[in-house]
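A.B. asks: the sequence isn't on hand, but the structure is:
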């Protein structure tokens, strides 16, 4: 498989990472999203450009802690002031990249660090890259002075991390006073994990500490995966009028960088090691992003499922209570008894049946007034039931979401979800009236088709309609205790009356149709309440299939890496190991023989990495 195939796999991974959204407030979501953005930026800033041009100049990024002397070191390596140095912090604002004039084309274009604007002069714009052409710098090498890793300015810290991720080589600068601080070691540990080429510069080393601090720092490097990284020591000394260190103080670093620049083999080995380590780290980290995306998808599915199940339960509860006799209680039962229990109803029926022989059309007049009162009672009871169940469903959804970290955040952002819509109550009342209209339409249509039209007209439209409603409310026989003898008996009476008019089969059919229409009206009332929760979830930018896309991209990258030719058409000759400078070789050899020395006194505000790890 060619470098082109590897590049295509990385482009696919870049597209998948760029599409990642983790909007829900889940544990570690923001941290994972930040890493995904960093991975995408590294692909844009370094991996893809470098893979496309392996012969580009070596980019050495000089990074480190506040006040470590990075800018002074860069100026001293170049031999003249090219980047601002001073005691006011933070000093470095925009990054400064120094290159040989013949290499300008590599850096003036957007091939490297495309997200940063180019500037040919000093600037305070943190998103700019100041380019400085320097003939004394070897061709094939560029040195970039980065902002402080622990800067008090968040933008500076972010830019420093971005620049280090785009480096072929890290020249990591720390001071004798702060070499054990936690923040720089977090970056060094990250570099070790992805096999980046790192050189550490111990700056401002007091003569009295030359036997202790370099040895201790070397031991820390060995313990944290940087045993092969060179360690340079710069003694504490006076600077000249231009703010430059003596040439002898930086000569070992300058010689080492020049050797890398002049040797195509050594330069290529550094590039391949860092690039391969970056790709390996990307392949290892991407599945964690996929897991986070999947957690977001699962959270949306859980919250959506809660809404659907709770409102489905509310609809089922209403359906059950409008069929098991629950409605035949209270005001409805009292009005039904008034309607059928006083004798007025039966007298009216008998009189009207007798008059049918003379004038059928007169039968629709003079219905017992109790029928209208019963209809109103049914309407009120149903409306109360719909409103109570709808409001209870909203409360249950809110309680369910409150128990979920993502749901809590959504409820905080959408306080209106905690109460029903203003139009919910009127909608419930209208639905009940509409259903009563449905029932009257059913009995009207059925009555016109029956031979027993006299009985139908004698009962009256409202009378026969409410009788059908009573039958609907008692279909499943859920009445208990004394209600069986009272409400149950009246329900049987309603059934018998309707059977006398329409016949047994027709009554069953009418009751079934009326119940189906009531359930449909109930669903229409509850739907807007459910829909507003669903609408909030629909706005969440979690696209189905993203986790699978990430895993597929990683799988393709793994195949490409397994079959790739390690970025070159022929094996790269093994270069000699990068040496520790001569003056520190003896100290490095003694690290394992002497007791571990205590580090020099540090600033009170610094946090030693050892204290962080053992706290």
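C.D. replies: In hand now; what should we look at? Source: prediction; values computed, not measured. Residues are numbered from 1 along each chain as shown.

A.B. asks: from here on, contacts and neighbour counts on C-alpha atoms
C.D. replies: Will do.

A.B. asks: pull out the buried residues from stretch 560-568.
C.D. replies: Using 16 or more other Cα atoms under 10 Å as the test for burial, stretch 560-568 gives 560, 561, 564, 566, 567.

A.B. asks: buried stuff in the longest strand belonging to the chain?
C.D. replies: Within the chain, and with DSSP state E defining each element, the longest strand by residue count is strand 197-205. Buried residues in strand 197-205, counted by 16+ other Cα under 10 Å: 197, 198, 199, 200, 201, 202, 203, 204, 205.

A.B. asks: what is the subsequent helix or strand relative to that strand?
C.D. replies: Using DSSP states H and E, the helix or strand that follows strand 197-205 towards the C-terminus is helix 213-223.

A.B. asks: and whichever helix or strand comes after that following helix, what does it pack against?
C.D. replies: Counting by DSSP H and E, the next helix or strand C-terminal to helix 213-223 is strand 231-235. Counting contacts by 3 or more Cα pairs under 8 Å, 6 or more residues apart in numbering; DSSP states H and E, strand 231-235 packs against strand 197-205, helix 247-262, helix 582-590.

A.B. asks: next, the one to line up against it:
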């Protein structure tokens, strides 16, 4: 069982719930409480079933908890809070012979052990007192309804580590909601509870105690002992008269003296805690599953936006769209407009000769085509990067967790990155250099030919770029596609004049794939602004199943031991 509970603790610790979903806040708090209870109480208590019974004295502000603890100890061991809220460490009073049980490696391991009064709520003050019987320890906890959140959290942590809750209230406060919220949770997990009705005027004892008893019964706590303490003058030492607390002290002393009774209380509370932890784990598992689903939805939305952008750039850079405007004008200057475009249907050989004559001595025009291509591609890439960012942001803004992530992103994810234009420029120039290198390599054995010399590497390179921009589905767009198609046919004829048909198809395909790869790398880098946010959350898709499996393992062991005297560490 200890092994199963340690595995359950690990599964709970690993089940992060970072996305702001409706269930997240409550389950985060519940998960933290469960981990604390496993570490503070369940696992160490299961390993030390013979340790003294820990009675935690909790209750509302001004109920008289510290005065009661002092009175049970027979001397001032804890300071009553004159001013509210009282900020001090919790105080654990034990018999000197039981000191070994309360080291930092035992219950409440995260609280520093001290032997002096302190205002540090992260410390546990240990007080040895012979008046506390062997086998019993009494812990004075902060107010459960303190205005200080830290006090409330510590009180809840201490009560979750109790074998026995000694709940203190008063005639004026017994119907308050906060204490009953704690008592409801105690009833749900079958914790051992005793209630002390403190500071009650003698004439009101019967009325108030009867009403309180009915309230306890209606909330599943009818078997909880109910003690009453009348309003009494407190001594200079901060103690009530011994007879006022004699019934409570006698009951606690009898528990301490009876090993079987003490063990029964411990097992009742421990088994209830284990049962409740296993049950509540399924709620955390459901919340973890919602986290996984939300994270996948956000990731899919970002992927859809950028996958679509990549596809649109691919289409626009291959369907002739770029062979318009400035690119087309500069290309027409280079190859010689008018006559060549009108002569596409004439003999290929004649067209090649005309191309040579038209292009001779035009290196400057080739450079202008290159610049126009660079500008057109950069504009295309920026346009779709911006569109993808807008679509991804809009989809995330439609979901609460997406809104929270965008707010904490540290940059405007609805726009392309500030350095995107610079990176796009570099990518386009690198692609163009790659195209020229392909031409240079392919024409290694043709550099001395008249046609290669006439066109030049730059001229052949821009011709290849033009062919790529009209290469949809691996087939060249024909003249029927209009002026852009005609421009591409001219480029292809020019390349064929030097390299031949098959080489041109291979070059165009290589250049197209290179452009697609560079486009994908650019837009994938933009996509990562979104996906890196999701990756940083470290949401584990296996967490829900691991939580449920851990809870089932604990339940299986609990049921298996139910007929054999209850929980045992090795079972």
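C.D. replies: Thanks, I have the structure now. These numbers were taken from a predicted model, which means no experiment stands behind them.

A.B. asks: on that earlier part again, let me have the helices and strands packed on strand 231-235 of structure 1 in JSON lines, extended by distance to residue 90 of structure 1.
C.D. replies: Putting these into JSON lines (distance: least, Cα to Cα, whole Å) gives the following:
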{"stretch": "strand 197-205", "distance to residue 90 of structure 1": "18"}
{"stretch": "helix 247-262", "distance to residue 90 of structure 1": "24"}
{"stretch": "helix 582-590", "distance to residue 90 of structure 1": "31"}
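
A.B. asks: of all these, which one is nearest residue 529 of structure 1?
C.D. replies: strand 197-205 (58.8 Å; Cα to Cα).

A.B. asks: in structure 2, what stretch matches the biggest helix by length in structure 1?
C.D. replies: Scanning structure 1 for the longest helix, with DSSP state H as the assignment, gives helix 264-321. Here helix 264-321 of structure 1 aligns to structure 2 at residues 259-316, judged by TM-score structural alignment.

A.B. asks: mean per-residue distance, stretch 283-301 of structure 2 versus structure 1.
C.D. replies: Relative to the matching residues in structure 1, stretch 283-301 of structure 2 has an average distance of 3.0 Å after the fit, by mean Cα distance after the TM-score superposition for structure 1.

A.B. asks: buried set for that stretch?
C.D. replies: 283-292, 294-295, 297-301.

A.B. asks: show me what stretch 417-437 of structure 2 is in contact with.
C.D. replies: Here stretch 417-437 of structure 2 makes contact (Cα atoms under 8 Å, 6 or more residues apart in numbering) with 370, 374, 377-378, 381-382, 457-458, 460-461, 464-465, 511, 514-515, 518-519, 522, 526.

A.B. asks: just the ones of the residues you listed in helices?
C.D. replies: Of the contacts of stretch 417-437 of structure 2, the ones assigned to helices by DSSP H are 370, 374, 377-378, 381-382, 457-458, 460-461, 464-465, 511, 514-515, 518-519, 522, 526.

A.B. asks: if I look at residue 352 of structure 1, how far off is residue 346 of structure 1?
C.D. replies: From residue 352 of structure 1 over to residue 346 of structure 1 the distance is 10 Å, taken as Cα to Cα, to the nearest Å.

A.B. asks: higher neighbour count, these two?
C.D. replies: Higher neighbour count among residue 352 of structure 1 and residue 346: residue 352, with 25 against 16, using other Cα atoms under 10 Å.

A.B. asks: specify the local secondary structure of that one.
C.D. replies: Following DSSP: H, G, I helix; E, B strand; the rest coil, we place residue 352 of structure 1 in the helix state.

A.B. asks: who are the contact partners of the closest residue to it other than its chain neighbours?
C.D. replies: In space, and not counting its chain neighbours, residue 352 of structure 1 is closest to residue 458: 5.0 Å by Cα to Cα, 6 or more residues apart in numbering. Shown in contact with residue 458 of structure 1 (Cα under 8 Å, 6+ apart): 348, 349, 350, 352, 353, 363, 364.

A.B. asks: report the buried members of the residues you listed.
C.D. replies: Burial by neighbour count, judged by 16+ other Cα under 10 Å, picks out 348, 349, 352, 353, 363 from these.

A.B. asks: sorry, back to before: quick check: the two most widely separated of the contacts of residue 458 of structure 1?
C.D. replies: The most widely separated members of the contacts of residue 458 of structure 1, counting by Cα to Cα, are 350 and 364 (13.9 Å).

A.B. asks: list the contacts of residue 484 of structure 2.
C.D. replies: Neighbouring residues of residue 484 of structure 2 by Cα under 8 Å, 6+ apart: 320, 321, 323, 324, 328, 470.

A.B. asks: residue 158 of structure 1: neighbour count?
C.D. replies: Using other Cα under 10 Å, residue 158 of structure 1 is surrounded by 17 other residues.

A.B. asks: quick one: the strands in structure 2?
C.D. replies: Taking DSSP E, the strands of structure 2 run over residues 53-59, 91-94, 112-114, 123-128, 136-140, 164-170, 192-200, 226-230, 471-472, 475-476.

A.B. asks: can you put those strands in a markdown table and add distance to residue 394 of structure 2?
C.D. replies: Below are the strands of structure 2 laid out as a markdown table (distance: least, Cα to Cα, whole Å):
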| stretch | distance to residue 394 of structure 2 |
| --- | --- |
| strand 53-59 | 49 |
| strand 91-94 | 54 |
| strand 112-114 | 49 |
| strand 123-128 | 49 |
| strand 136-140 | 53 |
| strand 164-170 | 52 |
| strand 192-200 | 53 |
| strand 226-230 | 59 |
| strand 471-472 | 31 |
| strand 475-476 | 37 |
